[in-house]
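Enquirer: build the 3D model from these lines:
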Amino acid sequence: MSDSGIGDFEFERKFFVRDMPAVAASDPSPVLIAQAYLFASDGYAVRVRLQGPAPADLDREVSDLVTALGDDAIGTMTAKGPAAGGTRYEAERELDPLVAGQIVTRAAHVVLKIRSSVWLGEDGWVIDRFLGGNAPLVLTEVERDGPVVDLAIPSFCTTEVSEDDRFRNEYLAHHPFGGWAEAYGRELDLIGPRFVDSLGQNQFEGT
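Expert: Sure thing, here's the model as predicted:
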């Protein structure tokens, strides 16, 4: 949920990453995020999320991972609207973590990921390494209190997917990346990297 004070909107840009960037290791406290999508259609979605400190052993069933989050877990329920121009309606409210955990473990469409947070230049970035059926997907996002313009884009960002609905979590919950990763790799090799050019001047690291 945005803290901009102008309502329940988020302003973010999202990028596909081919390989896990080394800078992710600088986060001493990565978190495990388990989120269930109870509804998703035409850009609208209802999500229940449980998150907490990432356990060392990630090779477990969803229910075991939820249990491993323990008393430090945070639960939320979020309603989302369609995205346009890097802006999306997102109303997020706290949810009892015990209730959130029970919903997640019973849901049919769940996304699991490890999130690392780093500060690069003037922006805070999150790097998400997806687990389960969405492995080996890695995405990175930057969020601001207003439109993300004139962005300094790190070199590990392969291509921008802010406007590619396939990389929204609700889509990944129903169509795990592992099933179409090879096809996307061929597509990316064919069309090359692309970046949104309607949000000010992009600045690329090393140029």
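Enquirer: only C-alpha atoms from now on, for both contacts and neighbour counts.
Expert: Will do.
Enquirer: strands along the protein, start to end?
Expert: Shown for the chain, the strands assigned by DSSP state E span residues 9-16, 31-41, 44-53, 74-84, 87-95, 110-120, 123-130, 138-144, 152-153, 159-160, 203-204.
Enquirer: any chance of these in a markdown table, with distance to Ala181 too?
Expert: Compiled in a markdown table, the strands of the chain are given as follows (distance: least, Cα to Cα, whole Å):
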| stretch | distance to Ala181 |
| --- | --- |
| strand 9-16 | 12 |
| strand 31-41 | 21 |
| strand 44-53 | 23 |
| strand 74-84 | 23 |
| strand 87-95 | 26 |
| strand 110-120 | 16 |
| strand 123-130 | 13 |
| strand 138-144 | 11 |
| strand 152-153 | 23 |
| strand 159-160 | 15 |
| strand 203-204 | 26 |
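Enquirer: in JSON lines, list these along with distance to Ala22 and mean neighbour count.
Expert: Formatted as JSON lines, these follow (distance: least, Cα to Cα, whole Å; neighbours: other Cα atoms under 10 Å):
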{"stretch": "strand 9-16", "distance to Ala22": "15", "mean neighbour count": "22"}
{"stretch": "strand 31-41", "distance to Ala22": "17", "mean neighbour count": "21"}
{"stretch": "strand 44-53", "distance to Ala22": "20", "mean neighbour count": "22"}
{"stretch": "strand 74-84", "distance to Ala22": "27", "mean neighbour count": "18"}
{"stretch": "strand 87-95", "distance to Ala22": "29", "mean neighbour count": "17"}
{"stretch": "strand 110-120", "distance to Ala22": "11", "mean neighbour count": "21"}
{"stretch": "strand 123-130", "distance to Ala22": "11", "mean neighbour count": "20"}
{"stretch": "strand 138-144", "distance to Ala22": "13", "mean neighbour count": "20"}
{"stretch": "strand 152-153", "distance to Ala22": "16", "mean neighbour count": "17"}
{"stretch": "strand 159-160", "distance to Ala22": "18", "mean neighbour count": "18"}
{"stretch": "strand 203-204", "distance to Ala22": "18", "mean neighbour count": "12"}
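Enquirer: who wins for proximity to Glu187 among these?
Expert: Nearest to Glu187 among the strands of the chain is strand 159-160; the distance by Cα to Cα comes to 11.8 Å.
Enquirer: show me how far that closest one is from its chain's centre.
Expert: Its chain's C-alpha centre and that of strand 159-160 lie 14 Å apart, by Cα atoms, centre = their mean, to the nearest Å.
Enquirer: here is a second sequence; please produce its structure as well for comparison:
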Amino acid sequence: MHDKRGRDRSNVEIPFRNGYIESISRYGPVKAHPGMPFAGGRYLEMIMRQEIERKFLVTGSGYRNGASCKTYRQGYIVADTHRVIRVRTDGSKGYLTIKGPSRGASRTEYEYEIPLPDAEDLLERMCIKPLIEKVRYTLVHDGMTWEVDEFTGVNQGLCIAEIELEQEDQRFSLPPWVGREVTADPRYYNAYLAKHPYNTWEHKD
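Expert: So this is what the prediction gives:
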């Protein structure tokens, strides 16, 4: 079976093996627990976790030293204070992420890897414009992984550092290029920036 763009959507399902259903499509094999949701006939591999994240403004460029980097494009099908449905690409893969409301620094997150062409289609057809574009630098400081997002496009000039924790009261040291914490400020969340780009802000920190 082919879709409107001529892509092969046919699947062959393989019976349960080690508690999983395996489904084969032109995009390769994907796995799912029995009863998990599927899209376009393809079962999706889902990761569910409790996200605990702290956000900080960035005051220097030292984070670039020895860091790996990747370019992201992302958009939001739904973006409000109670729920978020996000589509993201990193150049080689696509992801669909659903997030619940924030409680302090914590929120529930479900993430599915989806075919890159589908993610690109969703970004163009269904997501709020403008899209979020950024370069993410990943590095380790004092045994902890930090991610620094340099925003481009309509959010050019904004740079935010994030650290994920195992518990909200976990202690960690701040790198010298980290400034004021903005975890509690909704303006610095990507879902807000999708509706209120940084270059439209009257007052910038």
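Enquirer: any idea what the TM-score is?
Expert: The pair, once superposed, lands on a TM-score of 0.71 when counted by TM-score structural alignment, normalised by the length of structure 2; 157 aligned residues with a Cα RMSD of 1.8 Å.
Enquirer: and the strands of structure 1: which comes nearest Arg166 of structure 1?
Expert: Among the strands of structure 1, strand 9-16 comes nearest to Arg166 of structure 1, with 11.2 Å by Cα to Cα.
Enquirer: what's the mean gap between the closest one and the aligned bit of structure 2?
Expert: For strand 9-16 of structure 1, the mean distance to aligned residues of structure 2 following superposition is 0.8 Å (mean Cα distance after the TM-score superposition for structure 1).
Enquirer: just checking, what packs against that strand?
Expert: strand 87-95, strand 138-144, strand 159-160 (3 or more Cα pairs under 8 Å, 6 or more residues apart in numbering; DSSP states H and E).
Enquirer: give the aligned range of the longest one in structure 2.
Expert: It refers to strand 87-95 of structure 1. Alignment of strand 87-95 of structure 1 against structure 2: residues 106-114, by TM-score structural alignment.
Enquirer: so which residue is dead centre in structure 1?
Expert: Central residue of structure 1 (Cα atoms, centre = their mean): Asp128, 5.9 Å from the mean position.
Enquirer: please identify the buried residues of stretch 160-178 of structure 1?
Expert: 160-163, 167, 169-173, 175-178 (16 or more other Cα atoms under 10 Å).
Enquirer: now the residues you listed as CSV including distance to Val48 of structure 1?
Expert: CSV is the format used below for those (distance: Cα to Cα, whole Å):
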residue, distance to Val48 of structure 1
Glu160, 26
Val161, 23
Ser162, 22
Glu163, 23
Phe167, 18
Asn169, 12
Glu170, 11
Tyr171, 15
Leu172, 15
Ala173, 12
His175, 18
Pro176, 18
Phe177, 20
Gly178, 23
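Enquirer: in terms of distance to Asp64 of structure 1, which of these ranks first?
Expert: Ala173 (18.8 Å).
Enquirer: residues contacting the closest one?
Expert: 36-37, 109-111 (Cα atoms under 8 Å, 6 or more residues apart in numbering).
Enquirer: residue in structure 2 paired with it?
Expert: Aligned partner of Ala173 of structure 1 by TM-score structural alignment: Ala194.
Enquirer: tally up the residues packed near Leu190 of structure 1, please.
Expert: Using other Cα atoms under 10 Å, Leu190 of structure 1 has 9 neighbouring residues.
Enquirer: how far away is it from Ala183 of structure 1?
Expert: 11 Å (Cα to Cα, to the nearest Å).
Enquirer: what's the overlap in contacts for the two?
Expert: With Cα under 8 Å, 6+ apart as the test, Leu190 of structure 1 and Ala183 reach no residue in common.
Enquirer: hang on, Glu13 of structure 2 packs against Ile24?
Expert: Yes - assessed by Cα atoms under 8 Å, Glu13 of structure 2 is found in contact with Ile24 at 6.4 Å.
Enquirer: can I get the helices and strands packed on strand 9-16 of structure 1 in CSV with distance to Gly101 of structure 1?
Expert: Listed next are those as CSV, based on distance: least, Cα to Cα, whole Å:
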stretch, distance to Gly101 of structure 1
strand 87-95, 10
strand 138-144, 24
strand 159-160, 32
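Enquirer: nearest to Leu120 of structure 1, of those?
Expert: strand 138-144 (9.9 Å).
Enquirer: and that closest one with strand 110-120, angle?
Expert: Going by axes from the mean of the first three to the mean of the last three Cα atoms, to 10 degrees, strand 138-144 of structure 1 is angled at 60 degrees with respect to strand 110-120.
Enquirer: mind giving me the packing neighbours of strand 138-144 of structure 1?
Expert: Strand 138-144 of structure 1 packs on strand 9-16, strand 123-130, going by 3+ Cα pairs under 8 Å, 6+ apart.
Enquirer: pull up the aligned stretch in structure 2 for it.
Expert: Strand 138-144 of structure 1 maps onto residues 159-165 of structure 2, going by TM-score structural alignment.
Enquirer: quick one: residues in contact with that stretch.
Expert: So stretch 159-165 of structure 2 is contacted by 51-58, 144-151, 178, 188 (Cα under 8 Å, 6+ apart).
Enquirer: same check, this time on stretch 90-97 of structure 1
Expert: Outside stretch 90-97 of structure 1, the residues that reach it (Cα under 8 Å, 6+ apart) are 1-2, 8-10, 50, 73-81.
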